[in-house]
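Student: Everything below, folded, please.
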Amino acid sequence: MTSDVPLQTVARAFEVLDLLEREREAGPAEIAELMGVNRSTAHDYLVSLEATGFVVREAGRYRIGYRFLERGSLLKYRNRFFHSSDVVLRKLSEQSDELAQLGQEEDGEWVMLHEEGDLTSVQTGTYPGFRTPIHSHAAGKVLLAHLPDERVDELLDVDELEAVTEHTVTDPDVLRTELDAINDEGYAIDREEQVVGIGFVACPVIEDGELLGSVSVACPTGRLEQDDYREDLIRNVRAAAEEIAVNYRYY
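Tutor: Take a look at the predicted model:
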């Protein structure tokens, strides 16, 4: 997994962090077993990470510290796209009475930057920093549809794409056809490709030819099947994308 990383020690430290995230907390013996190293090596990694403040020790067990939250929040609040979008996203959620989300592409994935709305209305399992394959739902597809051709070829140069649910489009050729339609229509819709029972309507945010990200609304699939309701969502999401682009221009 880390053989092509120049500094193996750094890569292994991040492996420890990934394990702590997955396990929520662990001791040196557990980390050693999961990594296939001896206990003293695992202990050294944990103590070193504790010294940085990114890992916290409590009662002999280690967990990820809130310093990651601090850094993540700084990254978000320094983002011009976020500041151009937060009020618009809130308004979109109020207009639609649904969960509105803002995302960007990074390393072939859709990353959720911010969301607004009543989290009890739909359970998408998302949070700021949530990542998912870019092809796996509408908010990512509108980004994929507007990436340079060579980048799209790079991301889709596989026999089969990862399935997030049984409804995810995994055939690259089928997806390419869908991307052409998204380009023509200016928006994307998916039905349960990311979350069973939930659909998304999304539009790209483009300012002066620059793809900034995507804005989307999540709602129960049943409501998405209602023609008038779906058309209202498309209209509201499209207007939000245009307003964010204007805000970004003059921010």
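
Student: CA atoms for contacts and neighbours, from now on please.
Tutor: Will do.

Student: Which residues does stretch 227-241 contact?
Tutor: When contacts are defined by Cα atoms under 8 Å, 6 or more residues apart in numbering, stretch 227-241 is touched by residues 88-89, 92, 95-96, 187, 201-206, 214-217, 223-224.

Student: Next, the second sequence, to be compared with the first:
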Amino acid sequence: MSDRDRIQSLERGIEVLRAFGGREASLSVAEIAARTDLARPVVRRILLTFEHVGYAVATNGQWTLTPRVLELSAGYFARSSLPEIAYGFMGEVVERTGMTCNVDVLDDAVQVIHVARVEDHRPLPESVRIGNRLPGHATAVGKVLLSALPLDALEKRLRAAVLEAHTPHTITDVDELLARIALVRSRGWDVSIEELHPGQVAAAVPIIADGRTVGALAASSSTVRQTAETLRDEVVPVLRSCAAAIGTAYRNANPQLFLRGE
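Tutor: As a prediction, the model looks like this:
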């Protein structure tokens, strides 16, 4: 796409919306400007526009998004039944493992995005909400999703990405990461031990429908409750069983997506 085909004001508006992706309930113009690298007057005009269409509201200089902003995600959820279908099985993962369960899909480059989540009654301190993005290279669910990419596309993405070290256990070397993802591809699951946050662990498997990876199912916990061995021996089998059921249900609900020859 050439620059002349892009609408810069629209891109800036999206950047402002994404600034609200953290844990804060509200943000000031200055805080949003700092997060987006946009000038404060630009941020202010964008927020006033969002207020005009009902997507944002200001109280004492602090801006918050309104429930109406959920309209923007309605198209995705109407098109993709994956989150809706997955919820019917995710409760079983939580019940059988005592862990928080989530479904993710590959976003852009090497990032993944949460599209469904069911919390254990003991939520993790760094819990992630639906719509939040995570670095694929530092998560089990990310490496599972990346393993579905063709090798040339995978290597191109990894070498172009900034692979941040979130903990001492994060893999940031591209060759080492490619080797790890190759292992994930061959065995069909991954376990992450403190790669994204200290004290947190996770296991993940692909959700496969008609031979195509349509998402990934993951369960996360802490090092106090789980080890690499228990994740591999006890949690991964549960995830595989539920992911298979989700994949079958998704395939049956969306036959038009799996027409032969497409």
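
Student: Narrow the contacts of stretch 227-241 of structure 1 to those in strands?
Tutor: By the criterion of DSSP state E, membership of those in strands covers 201, 202, 203, 204, 205, 206, 214, 215, 216, 217.

Student: hmm, back to that, now the contacts of stretch 227-241 of structure 1: which count as buried?
Tutor: The neighbour count (16 or more other Cα atoms under 10 Å) marks 88-89, 92, 96, 187, 201-206, 214-217, 224 as buried among the contacts of stretch 227-241 of structure 1.

Student: all helices for structure 2, in order.
Tutor: Listed in chain order, the helices found in structure 2 under DSSP state H are 8-18, 29-36, 40-52, 71-79, 82-97, 140-146, 151-160, 174-187, 228-230, 236-253.

Student: Can you tell me the closest non-neighbouring residue to residue 161 of structure 1?
Tutor: Here the nearest residue to residue 161 of structure 1 in space, its sequence neighbours aside, is residue 170; by Cα to Cα, 6 or more residues apart in numbering that works out to 4.4 Å.

Student: Now which residue in structure 2 aligns to the one you found?
Tutor: For residue 170 of structure 1, the aligned position in structure 2 is occupied by residue 172, per TM-score structural alignment.

Student: same question, residue 139 of structure 1
Tutor: In structure 2, the position corresponding to residue 139 of structure 1 is occupied by residue 141, as judged by TM-score structural alignment.

Student: before we move on, what about residue 127 of structure 1?
Tutor: If you follow residue 127 of structure 1 across to structure 2 using TM-score structural alignment, you land on residue 129.

Student: contacting residues around its match?
Tutor: 114, 117.

Student: ok, it to residue 187 of structure 2 distance?
Tutor: From residue 129 of structure 2 over to residue 187 of structure 2 the distance is 29 Å, taken as Cα to Cα, to the nearest Å.

Student: Also residue 61 of structure 2?
Tutor: The gap separating residue 61 of structure 2 from residue 187 of structure 2 is 52 Å, by Cα to Cα.

Student: try residue 171 of structure 2
Tutor: Residue 171 of structure 2 sits 19 Å away from residue 187 of structure 2 when distances are taken as Cα to Cα.

Student: Tell me which of the helices of structure 2 is the most buried.
Tutor: Sort those by mean neighbour count, taking mean count of other Cα atoms under 10 Å, and helix 140-146 sits at the top with a mean of 31.

Student: Check the mean deviation of that helix from structure 1.
Tutor: With the two structures superposed, helix 140-146 of structure 2 lies on average 0.6 Å from its match in structure 1, counting by mean Cα distance after the TM-score superposition for structure 1.

Student: contacting residues around that helix?
Tutor: Outside helix 140-146 of structure 2, the residues that touch it by Cα under 8 Å, 6+ apart are 104-106, 110-112, 134-137, 154, 181, 184-185, 188-192, 202-206, 213, 215-218.

Student: for that helix, the distance to its chain's centre please.
Tutor: 10 Å (Cα atoms, centre = their mean, to the nearest Å).

Student: do stretch 167-180 of structure 1 as well
Tutor: For stretch 167-180 of structure 1, the separation from the chain centroid amounts to 19 Å (computed by Cα atoms, centre = their mean).

Student: Residue 112 of structure 1 matches what in structure 2?
Tutor: Mapped onto structure 2 by TM-score structural alignment, residue 112 of structure 1 lines up with residue 114.

Student: Surely that match is in contact with residue 127?
Tutor: No. In this structure residue 114 of structure 2 lies outside contact range of residue 127 using Cα atoms under 8 Å: 11.1 Å.

Student: of these two, who's got more company?
Tutor: Set side by side, residue 114 of structure 2 and residue 127 show more neighbours around residue 114, with 20 against 10, by other Cα atoms under 10 Å.

Student: Distance check, that one against residue 178 of structure 2.
Tutor: If you measure residue 114 of structure 2 against residue 178 of structure 2 using Cα to Cα, the figure is 23 Å.

Student: outside of stretch 113-124 of structure 2, which residues touch it?
Tutor: So stretch 113-124 of structure 2 is in contact with 83, 86-87, 90-91, 94, 98-107, 128-134, 221-222, going by Cα under 8 Å, 6+ apart.

Student: okay if I get the helices of structure 2 as CSV plus distance to residue 167 of structure 2?
Tutor: Below are the helices of structure 2 laid out as CSV (distance: least, Cα to Cα, whole Å):
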stretch, distance to residue 167 of structure 2
helix 8-18, 25
helix 29-36, 23
helix 40-52, 33
helix 71-79, 32
helix 82-97, 25
helix 140-146, 14
helix 151-160, 18
helix 174-187, 15
helix 228-230, 17
helix 236-253, 24
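
Student: Quick check: the residue nearest the centre of structure 2 vs residue 131 of structure 2, distance?
Tutor: Central residue check for structure 2 by Cα atoms, centre = their mean: the C-alpha nearest the mean position is that of residue 113, 1.8 Å away. Taking Cα to Cα as the criterion, residue 113 of structure 2 is separated from residue 131 of structure 2 by 6 Å.

Student: What of residue 159 of structure 2?
Tutor: Where residue 131 of structure 2 is concerned, residue 159 of structure 2 sits at a distance of 25 Å (Cα to Cα).

Student: ok, now how distant is the residue lying farthest from the centre of structure 2 from residue 69 of structure 2?
Tutor: No residue in structure 2 sits farther from the centre than residue 60, which is 32.8 Å out by Cα atoms, centre = their mean. For residue 60 of structure 2, the distance to residue 69 of structure 2 under the criterion Cα to Cα works out to 21 Å.
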